[in-house]
Structure formats: structure tokens, C-alpha cells
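*Asks:* After the sequence you'll find the predicted model.
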Amino acid sequence: MNFRAHHLSQPLSVLCLLLSSTMTAGERLLVTPSYQLKMDSRCAEGEVSCAHYTLQGRERHSGEPLMLQGRSMHTTCADGETPCRFLGYRFDEPERSFLITEDGLLNIYHGDNLILHEQGRWEDDAVLEREGDQ
């Protein structure tokens, strides 16, 4: 490869890396009185409905770890198929379902029974790192 081709390939590599990193919606961190939860989307940015979320976290008092797969939840538009208004996220495991709203409300169900209802707050990485150091 000559100097000119090598010189041009570096910016192209950087551009490809930047574009690939913007293809995911990223992470969201929710802290409630009982849980510390990190959600990560593996869907393309701008994708309205996403079925590829990962929820990782821990129960704050016992330290019990949590790792679930989930999806976003939306109402449907008048056609009955197109996703409309965003409602939140849903993560299921055999015994429990975790529903998280955009305003940080965490509801945990055991079957049809609501077993936990907590208001949380969305945070950034720096806040969680400080809490982990304490």
C-alpha cells in the first residue's frame, strides 16, 4: 500500500468505527430503592420497536445478580400493527416479569400479581461508579 492509500484508509477506518458505534441506542441506568439496573439496546438507532434489550443489575440489599432479555413496549396505531406511543420495557424470566416505564417506574410481577412497585431515577455511569465505591 502506498503512502497516499494508507493515509486515506485511516480516516475511512475512523469513520466506519464512528458509524458502527452510533448504530445502537446505547445504555440506560435505572436506580430504585431495591434495584440497580442497566439496560442495553442491541437495535439500530431510530428503530421504533426493539426486541433486543438486555437487563443487567443487582438487588441492592442482597446483592442478588439479575440478567434478562427483553423488549420495548408500545401502543399500536390505528392500523393495529404499527407501533405508536412508547410505554416502556419488559423483561421476563420464568417466575417474574419486570416492567419499566420511561419515567423510571419499576413494576415486578409474579404471574399476574404485582409484587414490587417502585419509582426509580435514570442515572449516568458516573453516579453508579460513585455508589459502587461506597
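*Replies:* Nice, I can see it. Numbering: from 1, shown residues only.

*Asks:* from here on, contacts and neighbour counts on C-alpha atoms
*Replies:* OK.

*Asks:* same for the longest strand along the chain, what does it pack against?
*Replies:* Longest strand of the chain, by residue count under DSSP state E: strand 65-76. For strand 65-76, the elements it packs on are strand 53-59, strand 83-92, judged by 3 or more C-alpha pairs under 8 Å, 6 or more residues apart in numbering; DSSP states H and E.

*Asks:* Tell me which of those strands is the most buried.
*Replies:* strand 53-59 (a mean of 18; mean count of other C-alpha atoms under 10 Å).

*Asks:* For that strand, which helices and strands make contact with it?
*Replies:* Packing partners of strand 53-59 (3+ C-alpha pairs under 8 Å, 6+ apart): strand 35-44, strand 65-76.

*Asks:* Next up, a structure to set beside the first:
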Amino acid sequence: MILRHINRVKRMILKLANLFFVSCLLSFPVLAAQPFSGQWSAESDSPDGTPLSTLSLNLVQQGQNLTGSYCYVTQRGSRIDCPEQGVDNLHGTVNGASATVVFDSSFGGKKGKAELTLNNGKLSWSLLAEPQDGEFYAPKTYQLDKSQQVLVGKKTAVASNTKAKNADSDELVILTKTYKISIDQNCQEGEVSCDNVTYHSLNKKNNKEITLKGKVINKKPSMDFAGYEFDNGDYAYTLTPDYSASDSKYEYWVLNVFKGNKVVFSEIGKSSIN
């Protein structure tokens, strides 16, 4: 009787082990790399260097499922088709190096369809079907580049990296494709929050300059450093750090310009010693 019970237990353990092994095999694709995830963006310029349009995609891939948002600014900024902040207006399915997505326009058009294709580190957008039942602004084709991202958790890491690159100056300089941005934090060293930050930018294409006042963004309740925000009348500017481990000499930042809750402009830049 005892021997029969022991054999029954052994068979049960073996069965459970086999089930665990199969479940690990089934879950492996979920743990694999998610190449579509990230922020993708690009510009199309006129012959004089003025941006004609900007397309930004923020994508999250989970297995074969793809969600996120598309933001298209065209006609030199006079048409802005972007969702409310934090709202997903795009979803689809991944099949290898391509994905078919359905998207909605903030102008009312619904269920547009596009194909996204990965090739040599770039993402191609091809419009398959126009949104229906409303206006929309979306390009027929576009080729986008990906922002290099590594998550950083604590304010101490952000502060130490910034100081290392700007040891002789309190001014942080960020270079994007369009702007040279200078950030001057006019508070005592070591202060977690600061309400006296100066933003100065130079448009490298038309030499226009702008100076704004703002503050440090802190995550609550931890008060971790999360970037800067600045007020410009109906518009709000944010600069948020996005560090790359591939080159410790640079820090990556994302510039977003909001009108209300809508992102009307987005660009990625690198910090540089001033």
C-alpha cells in the first residue's frame, strides 16, 4: 500500500513538472524582445529647412498586441492631429517584422488602417485605408527613427549624471534637430524641488529665440526627479530625461509641447557640455 502511494506521488510530480515545462515554452514569446515598443518620430522638411510635417508614434508591444498613439503635425503646424494626453488612438496586431494597426483621428475620422514595418532599425508607416466618418490628417508614407531608451529610477542617478557633464556650469544644454535649448536651474544645490528654472531655446532653422520660466517636475510621493515644465501662455513645454546606456557622455531628453492636453510638437535631443 505504501509503495503504491509513493508511485502515485511520483507520477503526480512528473506530470506537474511536464506541465510547468510546457507553460514555460508557451510563455517564452511574451518574454522575448518587443521591437515595436518605444517612441518613433521623424520630420519632413521643405527646401528652406522649415518643418512641413512631423509624425510621432508612441508604441507598446505585448506579444502580438500593439497599442499606443499617433500624432501628426502638418501644413507647417496649422493642422495638428494628436490625441489627448495619455489617450491611446492606435491599436493593432504584430506579425513578425510588420504590424497592421487601426487608428482614430482627433478630427473625427475613425478606423483608419496603416501598416508598420521594421527594417534595419527604422519603422515605415504606410497608409492602407483612410479614416471614415470625419476629417483626418495622416501621411500616406513615412519613415521614422527610434529614440534610444533606458529606464532610470531615482533622482540621484539623474542629478549625478547631469553634474558630471556640466561640472563647470549649472546650465544644461540640449540639442534637438530643431532647437538648441539651455536650462538654468536657479536654486540651491541639493534642493529636490525648484520653482525657478529658466528655459531658453534657439530655433536653428530660423534663429528665433524664446525664454520661459518654469519648475522641476517631481514624481509623488517619492519626489524622484522627472524633468522640467514651462509655461508659455496657451502652451506648456516639458523636458523629460530619457537616458541611453550606450554612451555615458550624453543624456537623452524628450521635448513635448502641449496645447491643453494635446501634444502639438515632440522632438528628441541630447545634452551637451556648455
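*Replies:* Yep, it's here. All of these numbers come straight from a predicted model, not from anything done at the bench.

*Asks:* ok so, going back, Throw the helices and strands packed on strand 65-76 of structure 1 into TSV and include distance to Asn107 of structure 1, thanks.
*Replies:* As requested, these are exported to TSV (distance: least, C-alpha to C-alpha, whole Å):
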stretch	distance to Asn107 of structure 1
strand 53-59	14
strand 83-92	10
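
*Asks:* returning to what we had before: state the span of structure 2 onto which the longest strand of structure 1 is aligned.
*Replies:* Aligned using TM-score structural alignment, strand 65-76 of structure 1 spans residues 209-220 in structure 2.

*Asks:* what's the answer for stretch 33-43 of structure 1, then?
*Replies:* Stretch 33-43 of structure 1 lines up with residues 177-187 of structure 2 when matched by TM-score structural alignment.

*Asks:* dump the residue contacts of Tyr53 of structure 1.
*Replies:* Met39, Asp40, Ser41, Arg42, Cys43, Gln69, Gly70, Arg71, Ser72 (C-alpha atoms under 8 Å, 6 or more residues apart in numbering).

*Asks:* Just name the closest of the residues you listed to Val31 of structure 1, please.
*Replies:* Closest approach to Val31 of structure 1 among those (C-alpha to C-alpha): Met39, at 11.3 Å.

*Asks:* Ser271 of structure 2 against Lys180, yeah?
*Replies:* No: if you go by C-alpha atoms under 8 Å, Ser271 of structure 2 and Lys180 don't touch, sitting 9.7 Å apart.

*Asks:* These two: which is more packed in?
*Replies:* Ranked by neighbour count (other C-alpha atoms under 10 Å), Ser271 of structure 2 and Lys180 place Ser271 first, with 22 against 19.

*Asks:* Next, name the residue at the spatial heart of structure 1.
*Replies:* Nearest to the mean C-alpha position of structure 1, counting by C-alpha atoms, centre = their mean, stands Met39 at 2.6 Å.

*Asks:* I am finished for the moment; much appreciated.
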